[in-house]
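Build me a structure from this.
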Amino acid sequence: MRNAKRLLRSLSGEAIWPPPVWLMRQAGRYLPEYREVRAKAGDFITLCTNPALAAEVTLQPLRRYGFDAAILFSDILMIPWAMGQPLRFAEGEGPLLEPVTDAAAIAALDPGVVAARAAPIMETVARLRAAMDRDFPETALIGFAGSPFTVACYMVNGRGGGDFPAARLMAHRDPALFAKLIAVLEEATVVYLQAQVAAGAEVLMLFDSWAGLLPPDGFEAWVVAPTQRIVARMKALCPDVPVIGFPRLTGAAMPGYAVRTGIQGVGMDTTMDPTWAARAVAPEIAIQGNLDPLALVAGGRALGDGARRILAAVKGRPAIFNLGHGIVPQTPPEHVAELMAVIRSEG
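Modelled structure (predicted):
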């Protein structure tokens, strides 16, 4: 029997129309109901690790817009947090970590405790799956992690922002040391993703937001190869769970990444021409994206024309409508409803 969940159909290689839609950061600061829950939680890590609150903010956009997927509300830095790296989120500054700069700091990271430390996040996944089976039975649940290179950027630099020179310098100056960090992150990521699947996630996504910072040899070593190993292990452990990769800002290298890593879906960032991607990416791999988040802020013609260009480009092949990066906080909620109306009118 064919799976009724439209996202899973696309990721199995089916071209369905209109394509399924969900949006990166669809649960977040642009929604007034999210801001109410965030205020109640106090700090961001508390929100991510409170199953009742995290489940609530994950479900909020489904109630408003009827997306084809929910994505677990969490953060890519919960893996280093779970391994013991000190982490806090400062208002106006974003994540702040105690930098990992040497072999001793890497040796102190423990992938073995990730499942136990992240147990509240897995409870969130279980709550979501139960609620969605009851209230949104045709909506898929996406679990996720940051890819090793992107997470390593934050871990070595100690914060977000800029182009992560400390992490890139470590990769150049001491590739053996950087490889140890990547290996630890691979192990932790597999543990973390497997636990999400056991709790009820049906799709997994790997965010490599900073993959485009690397030269070609670094991209192969620190993005493609680790992702390939993670996907192979997840395929062995959870063969029926598709994986979406998002190698942001990698341009013409994206189609090769999609094939070599073994993923079932690949995200297009805002800069990518979807007409080119629809031809360049292997036809069995779903392409996901890629409306400019600021076109969503603008609304009106910018939103409508941008969405229709993407829809025209991907028609006839497996595809998932999304943004080219996450929703920004200043997005009017009514513009998301406007986008959903444009996409559904194509059906």
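
C-alpha from now on. contacts and neighbour counts both.
Fine.

which stretches of the stretch 51-200 of the chain form strands?
Counting by DSSP state E, counting those that start in this stretch, the stretch 51-200 of the chain has strands at residues 69-71, 87-90, 94-97, 140-146.

Those: which one's closest to Phe164?
strand 94-97 (13.3 Å; Cα to Cα).

How far away from the center of its chain is that closest one?
19 Å (Cα atoms, centre = their mean, to the nearest Å).

go on, stretch 272-281?
On Cα atoms, centre = their mean, the centre of stretch 272-281 falls 20 Å from that of its chain.

Now the second one, please; I'll put the structures next to each other:
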Amino acid sequence: MPSALPISDEKPVDRPLFAVLKGERRDPPPVWLMRQAGRYLPEYRALRADKGGFLDLVHDSEAAAEVTLQPIRRFGFDGAILFSDILVIPHALGQDLSFEVGEGPRLSPPLIDGVMKGLERVPERLDPVYRTVGLVAAQLPPETTFLGFAGSPWTVSTYMVAGQGSKEQAAARRLAYGDPAAFGAMIDAVVTMTVDYLAGQIAAGVDAVQLFDSWAGSLSPAQFERWVIEPTARIVSQLRMRCPGVPIIGFPKGAGGKLPAYARETGVDAIGVDETVDPVWANLHLPKDLPVQGNLDPLALIAGGEALDSAVARIRAAFCDRPHIFNLGHGILPDTPIVHVEHLLSILRA
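Down below sits the predicted model:
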């Protein structure tokens, strides 16, 4: 008679951030910071100076993996966010992408009329990102949740139309009103590529993904429903079919009073809240037990002292009865003192 298999004494690894994304409430809450891999860190600035341009860094998988891991080594955040950029999607759809020093990204040709017929898809342009994911996944501490991401269709399309960041996203909004069929075709192309891209990140090793909709706040309620909620819901539905069980965080910056509709109608597993939203209001109006992420003002983190301590206390008190991931309301700023990040972690983990 064969002997019984030995029972392992190893306990399963506890991943606090992943547990919260699955609906558990943790005290203290897990923490990561948007743009935590970036310019406020001297080790990032040194690597960037050595590697050259931003896009060169994104496409250098070994360097991008190192950037992703730097804040984990320094601070021990509960989540690592992939170092990449939201504009790799239009690049994979056939637009040329470059980053001008001091002026930000440029896409060419600008799709001011929404016509994409001249573009040819180049999905292999995403391969360096998948390689980065694999390298990071192999090196992350087992308790750290690895977050992939993509830009949401509305925000990505605003760059595709204007060819760059733009004030009030006027060119994309005009196109969406004036030729909704052409704009809708662009949104559809972004949705399809984004689902493939996020599924590729998941296959390569990320544990969860976040959709960044940085310019969601520029739309009227009806346009928000059409160009933010509906495409995001399609991504969530299709990704859930392809990658069941992988949590999806939605972050519609500037959505304000439209947040509850976004949370209900997109089907995201967690929602990011920016710094302009009262956390007490958010807790009252968002679906019960939906995990919430946020929402410290990045400038409060720069200020430090009592401004930081009181803001942290208010956020934690507001979300004390629901699953909560502590984060900023937007990305960490380059002039953020490292000692303030260390203090934030010390009071969260006290």
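
TM-score them against each other, please.
Once superposed, the chains reach a TM-score of 0.95 (TM-score structural alignment, normalised by the length of structure 1), with 339 aligned residues with a Cα RMSD of 1.2 Å.

picking up where we left off before, arrange the strands of the stretch 51-200 of structure 1 in a markdown table, one row each, with distance to Leu185 of structure 1 and mean neighbour count as further columns.
A markdown table is the format used below for these (distance: least, Cα to Cα, whole Å; neighbours: other Cα atoms under 10 Å):
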| stretch | distance to Leu185 of structure 1 | mean neighbour count |
| --- | --- | --- |
| strand 69-71 | 21 | 26 |
| strand 87-90 | 16 | 16 |
| strand 94-97 | 16 | 16 |
| strand 140-146 | 9 | 24 |
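
Tabulate those (a markdown table), appending distance to Pro120 of structure 1.
What follows is the strands of the stretch 51-200 of structure 1, written out as a markdown table (distance: least, Cα to Cα, whole Å):
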| stretch | distance to Pro120 of structure 1 |
| --- | --- |
| strand 69-71 | 16 |
| strand 87-90 | 17 |
| strand 94-97 | 20 |
| strand 140-146 | 14 |
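
Of those, which is nearest Pro293 of structure 1?
strand 69-71 (17.5 Å).

What are the buried residues along stretch 278-298 of structure 2?
279, 282-283, 286, 290-298 (16 or more other Cα atoms under 10 Å).

okay, among those residues, which ones form the most distant pair?
Across the buried residues of stretch 278-298 of structure 2 (Cα to Cα), the longest gap, 23.6 Å, separates Leu290 and Pro298.

re earlier: of all the strands of the stretch 51-200 of structure 1, which lies closest to Gly316 of structure 1?
strand 69-71 (21.0 Å).

Spatially central residue for structure 2, please.
With distances taken as Cα atoms, centre = their mean, the residue of structure 2 nearest its centroid is Gln210 (4.1 Å).

Could you look up the SS state of the aligned residue in structure 1 for that one?
Under the alignment by TM-score structural alignment, Gln210 of structure 2 pairs with Met205 in structure 1. Under the three-state scheme (DSSP: H, G, I helix; E, B strand; the rest coil), Met205 of structure 1 adopts strand.

just checking, Met205 of structure 1 touches Leu141?
No: at 10.7 Å, Met205 of structure 1 and Leu141 do not qualify as touching, with contact defined as Cα atoms under 8 Å.

distance of the closest residue in space to Trp210 of structure 1 that isn't next to it in sequence from Phe164 of structure 1?
Spatially, and ignoring its direct neighbours in sequence, Trp210 of structure 1 is nearest to Thr150 (5.4 Å; Cα to Cα, 6 or more residues apart in numbering). According to Cα to Cα, to the nearest Å, Thr150 of structure 1 stands 10 Å off from Phe164 of structure 1.

and what of Arg279 of structure 1?
33 Å.

so what's Val88 of structure 2 up against?
97, 125-126 (Cα atoms under 8 Å, 6 or more residues apart in numbering).

Which residue in structure 1 aligns with it?
Match for Val88 of structure 2 (TM-score structural alignment): Met78.

Show me which of Thr150 and Phe164 of structure 1 is the more surrounded one.
Thr150 (24 against 20; other Cα atoms under 10 Å).

what stretch of structure 2 does stretch 39-46 of structure 1 fall on?
The alignment of stretch 39-46 of structure 1 onto structure 2 (TM-score structural alignment) spans residues 49-56.
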